[in-house]
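Peer 1: no FASTA, just this:
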């Protein structure tokens, strides 16, 4: 039955018109993800009006394929320029960019492409086989579980701060603080706006990311006189340009590929979590399941540090379609925009949507699977294309990055204020990096902070202000206990008082 329905979905794609639209969508998604400052959400928003003259199947297929392409391709600019082409690629910068500076850009992109494709394929397979079950499971979760999951994610920041957990926690809390700027989500009153009208809508994620990563890195390179892209060329092998994927990566990254594909899909089905959250969890999960010698080198340029977030974020992108189809609740920012396209075409997602719209749903499943398979076999040509960037003079490269960053920051809301936000956070990111304060925990706090606050406060409202509700539900209680342990132990190990306390505890 599943095979027949999936074949029917492929039959809908392999018509001349739909196949052309599919290829255009995949190309647009990859380009929007790989160009600094642009992203898949923006591209989907721009193309929604153009889909009005299309049939629902063609329109939703186009937007879904753009999403997949953008989530994958965001890793390219993250690796080459330390500029996440999409928020989902934030964690890829931590090891992908150091690999680039070590002259291993081609290897980093190969790992990213391969891991993205495998994570996406596994995510789609899980989606195809278990979407009704996953939808039923997601309906049993409530705000206490969402809050506990996010707190666990924030606690795992201690892993990213390996070597200086205290500084990592400080920057994470600054990110959470920045996330509170704007209107109170429940009360609707302004907070920490200091009378600045533009801050009532909060601090936009895209300008902040472009600031702390792109602008800060350009300032760093200009000051140090270094090079953004390494001189060495690791791409002389005969495999470059080949359509044969690097199958030996299955063995090398088998733990990461298996664990993060499943974990990313499960995180993706949480309403509002999306691929960005999947990448955050994927990186920390990956660091904990690799051998000790590799774990200690996360953040310095190890391929496992690229494979972990890329596997998880692409699996989460597939999982985000579960709450969209079954609950009418977007699983990410881009699927929220796709939900608007559903409404435009007279479609109403909900519990009976999959059963009532099988032709559409199975065409989307087939399109997601085909897109990820094509990315897997395009590994070699993609690496060959983008490694040519090495030939661009540094001065031109810095200028192009700043231009694209300015365009991306302005295009988010079309207001000049976001440019000032980008440059302000760029300067802040430059000084944080200069004094060895990690940037990634700040972005993690900024992304997960609003989810944690809204889940916490909604849960308290439903429980009449009783905090005990978070411990009465088994899943949330277990996650919170694990989060406390994961957070406090590394933090204590990172301080003199904590080390003395742990030593005394071990002597008793």
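Peer 2: In hand now; what should we look at? Given the structure is predicted, the values throughout are model-derived calculations rather than measurements. Numbering: from 1, shown residues only.
Peer 1: from now on I want contacts and neighbour counts done on CA atoms only, so please keep to that.
Peer 2: Fine.
Peer 1: now for the host helix or strand of residue 395, which elements pack on it?
Peer 2: Secondary structure from DSSP states H and E places residue 395 in helix 394-413. Using 3 or more Cα pairs under 8 Å, 6 or more residues apart in numbering; DSSP states H and E, the elements in contact with helix 394-413 are helix 205-209, helix 417-434.
Peer 1: let's see it at 10 Å
Peer 2: helix 40-47, helix 56-81, helix 205-209, helix 216-224, helix 417-434 (3 or more Cα pairs under 10 Å, 6 or more residues apart in numbering; DSSP states H and E).
Peer 1: second one coming, line it up with the first:
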């Protein structure tokens, strides 16, 4: 009954004209940036963070969340029609989705992707609603030692699950932790690494770092790419799958939903890992694996269901523990802090209308996405023909205006450009910036909880090992480190990195 009462509170909060409007804006923008190759949800949310200053906290979170899971829907459209993933989690959809389009079955592929995504998003939102209360109750038992150990586990897990070189993933995480040290020490009041620059007395702004690394860097990198887009299917035809299609895809959709819901909770996992794992699982279970890559509809249904489920359940550690499992959730932490909300289990008790309103908005958003994706396929096809050279000047101007509007500081705009150039360098060096952002967000929180735990224990460092929950989290971290250094795991990562 408590769950139903809480959901009722959430729907009351979400079903206002303003919040419904921002939900619609969020999922529409998410679909749009998912359809257009080159921009992803991380860059878009980073660009839109300054706008959230003038919004109510719930409205801001509803809009940003809609952008994230909306991009998972939109990414399948360009993957199927153009063979270009509009969003990184839609990479595997290209394999069979584009092959279906070449066989004249683009409509069926798009329909299965949209309906599978809707089902997975709905089920994953139920999982969030059911698990939120018990996990928050568990999190209330956490002290500073447990939070420190949990954040260490999160960073190590992000390194384990990051793409590419292990050394580079570690280096990016450490660099993020170092950037988080810039600013005023909370205990002594002394400035650290500010070099006498007044704007750095509070450290680098979250908007500055995120917009530079993900927004401007992506724009520079996209300018290098060719603009040739072969849209194979300009007329899609019927998007409602046939009875045979439903019969072939209902099991892959269920498996993808289950797998994505589990992997979405993991730090560094989310939508990308979920879609790859679901595709691999379907290929292994198939009676004829050779069909995959040739237009197997299961190769569209499973990953599209998994990436949406993973996108939704990645909110669980954010809402219940205050720990961001991926770069998008780190941006959501930034949006909450902008409004003076400390992420964690206390949000459920202190701001229940915000907590349950966000969950309720996900059901509303998933319904809106089906309405947007199926009837408006023709519009998305036309948008795919817009040259990127016409888009990037407006995006760049929007970035600079947004950063300047936060503190009216021209120097922060310069810092954003510098981080953009640094992000472009990372792209050229094939260093994934997501671990850096996680380190930047979690670093100050780790330091604060480390100091608080040691102060309460009067300098006794064994407090991290004598408290059962903290010890369990550290043992899980040690297990991940052991997995990480296993020769076959490192060899697999190196091979995947070289082939990328």
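Peer 2: Cool, got the structure. Just so you know, these numbers come straight off a predicted model, no measurement behind them.
Peer 1: ok, back up a step: so can I have CSV of the helices and strands packed on helix 394-413 of the first structure showing distance to residue 156 of the first structure and mean neighbour count?
Peer 2: Listed next are these as CSV, based on distance: least, Cα to Cα, whole Å; neighbours: other Cα atoms under 10 Å:
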stretch, distance to residue 156 of the first structure, mean neighbour count
helix 40-47, 27, 20
helix 56-81, 22, 28
helix 205-209, 20, 24
helix 216-224, 25, 17
helix 417-434, 20, 20
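Peer 1: for residue 290 of the first structure, find the nearest of these.
Peer 2: Closest to residue 290 of the first structure of those is helix 56-81 (Cα to Cα; 21.2 Å).
Peer 1: one step back: can you lay out the helices and strands packed on helix 394-413 of the first structure as a markdown table showing distance to residue 132 of the first structure?
Peer 2: Converted to a markdown table, these look like this (distance: least, Cα to Cα, whole Å):
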| stretch | distance to residue 132 of the first structure |
| --- | --- |
| helix 40-47 | 26 |
| helix 56-81 | 19 |
| helix 205-209 | 32 |
| helix 216-224 | 45 |
| helix 417-434 | 41 |
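Peer 1: among those helices, which is nearest residue 384 of the first structure?
Peer 2: That would be helix 56-81 among these, by Cα to Cα, at 12.2 Å.
Peer 1: after the closest one comes which helix or strand?
Peer 2: As the chain continues past helix 56-81 of the first structure, the following element, by DSSP H and E, is helix 93-101.
Peer 1: ok so, going back, just the buried residues of the helix holding residue 395 of the first structure, please?
Peer 2: Buried residues in helix 394-413 of the first structure, counted by 16 or more other Cα atoms under 10 Å: 394, 397-398, 401-402, 404-412.
Peer 1: give me the mean distance between it and the second structure.
Peer 2: Relative to the matching residues in the second structure, helix 394-413 of the first structure has an average distance of 2.5 Å after the fit, by mean Cα distance after the TM-score superposition for the first structure.
Peer 1: centroid residue for the second structure?
Peer 2: The centre of the second structure sits closest to residue 328, judged by Cα atoms, centre = their mean, with a distance of 3.6 Å.
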